[in-house]
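[1] Sequence below, structure please.
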Amino acid sequence: MSDTTPKAGLAEIERRLREALSPTELRLQDDSAQHAGHAGAREGGHYSVDIVSPSFTGLNKVARHRLVYHSLGDLMQQGIHALAIQARAPGEP
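    Here you go, the predicted structure:
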């Protein structure tokens, strides 16, 4: 990717997660400013997501992360460089 690769927007990330996973709670944060100067910062944004969804019920951590990645689709290849995920089912701490 080039220096001109666009970052994914929080609104687009939120739209895709809401559409695919129908979360009961969703918090997103753009952490890109904390990674300025990092080589990968040119390749897309750095984000954190805290999501609670019934879709995660009965799934382990890896399966939950896969669902999030799948929901974001092409943004994971172009626009998102790093994504910290906290994924829980309803009722989990």
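[2] When you work out contacts or count neighbours from here on, use the C-alpha atoms and nothing else.
    Noted.
[3] and Pro23, what does it touch?
    By Cα atoms under 8 Å, 6 or more residues apart in numbering, the contact set of Pro23 is Leu17, Ile51, Val52, Ser53, Pro54.
[4] can you tell me which of these are in strands?
    Among the contacts of Pro23, the ones falling in strands (DSSP state E) are Ile51, Val52.
[5] Would you do the same for the sequence below? I want to compare the two.
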Amino acid sequence: MTGPIAQEIEQRLTAAFAPGRLAVINDSASHRGHMGDDGTGESHFTIEIESAAFAGQSRLQRQRMVNAALGDIPGQRVHALAIKARAPGE
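    Sure thing, here's the model as predicted:
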């Protein structure tokens, strides 16, 4: 079962990128008690996404695209995101 923030991340990324592969992995348990742990169980995530939208884009551009699609989630509602964005075939 995923929490509401994980579900919102998945919905926003699906709408923005129509990914061929998307995994939203909740890493919060491994950060319990550390800085940024807000007690919600949804403070740290890894996003693995594959989309044609990333073709020809640099790693930094891809991360900016993902962050833009997520709006107020990074930095405000989630403490940390690790983003692994790839184009098909990479």
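[6] Got a TM-score for the pair?
    TM-score for the superposed chains, counting by TM-score structural alignment, normalised by the length of structure 2: 0.88, backed by 86 aligned residues with a Cα RMSD of 1.7 Å.
[7] about what we covered before: what's the PyMOL line that selects buried ones from the contacts of Pro23 of structure 1?
    To isolate the buried members of these in PyMOL, using 16 or more other Cα atoms under 10 Å:
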select buried, resi 17+51+52+53
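[8] In the contacts of Pro23 of structure 1, find the pair that's most separated.
    Within the contacts of Pro23 of structure 1, two members stand farthest from each other by Cα to Cα: Leu17 and Pro54, at 12.7 Å.
[9] ok, Pro74 of structure 2 to Ser43 of structure 2 distance?
    Using Cα to Cα, to the nearest Å, we find Pro74 of structure 2 at a distance of 10 Å from Ser43 of structure 2.
[10] Relative to the centre of structure 2, find the outermost residue for me.
    When distances are taken from the C-alpha mean of structure 2, Gly33 lies farthest, 21.5 Å away, according to Cα atoms, centre = their mean.
[11] That one corresponds to which position in structure 1?
    Alignment note (TM-score structural alignment): Gly33 of structure 2 maps to Gly37 of structure 1.
[12] Correct me if wrong, but that match is in a helix.
    No. Secondary structure of Gly37 of structure 1 (DSSP: H, G, I helix; E, B strand; the rest coil): coil, not part of a helix.
[13] follow-up on the earlier one: can you list the contacts of Pro23 of structure 1 in JSON lines and add distance to Pro23 of structure 1?
    Listed next are the contacts of Pro23 of structure 1 as JSON lines, based on distance: Cα to Cα, whole Å:
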{"residue": "Leu17", "distance to Pro23 of structure 1": "8"}
{"residue": "Ile51", "distance to Pro23 of structure 1": "6"}
{"residue": "Val52", "distance to Pro23 of structure 1": "5"}
{"residue": "Ser53", "distance to Pro23 of structure 1": "4"}
{"residue": "Pro54", "distance to Pro23 of structure 1": "7"}
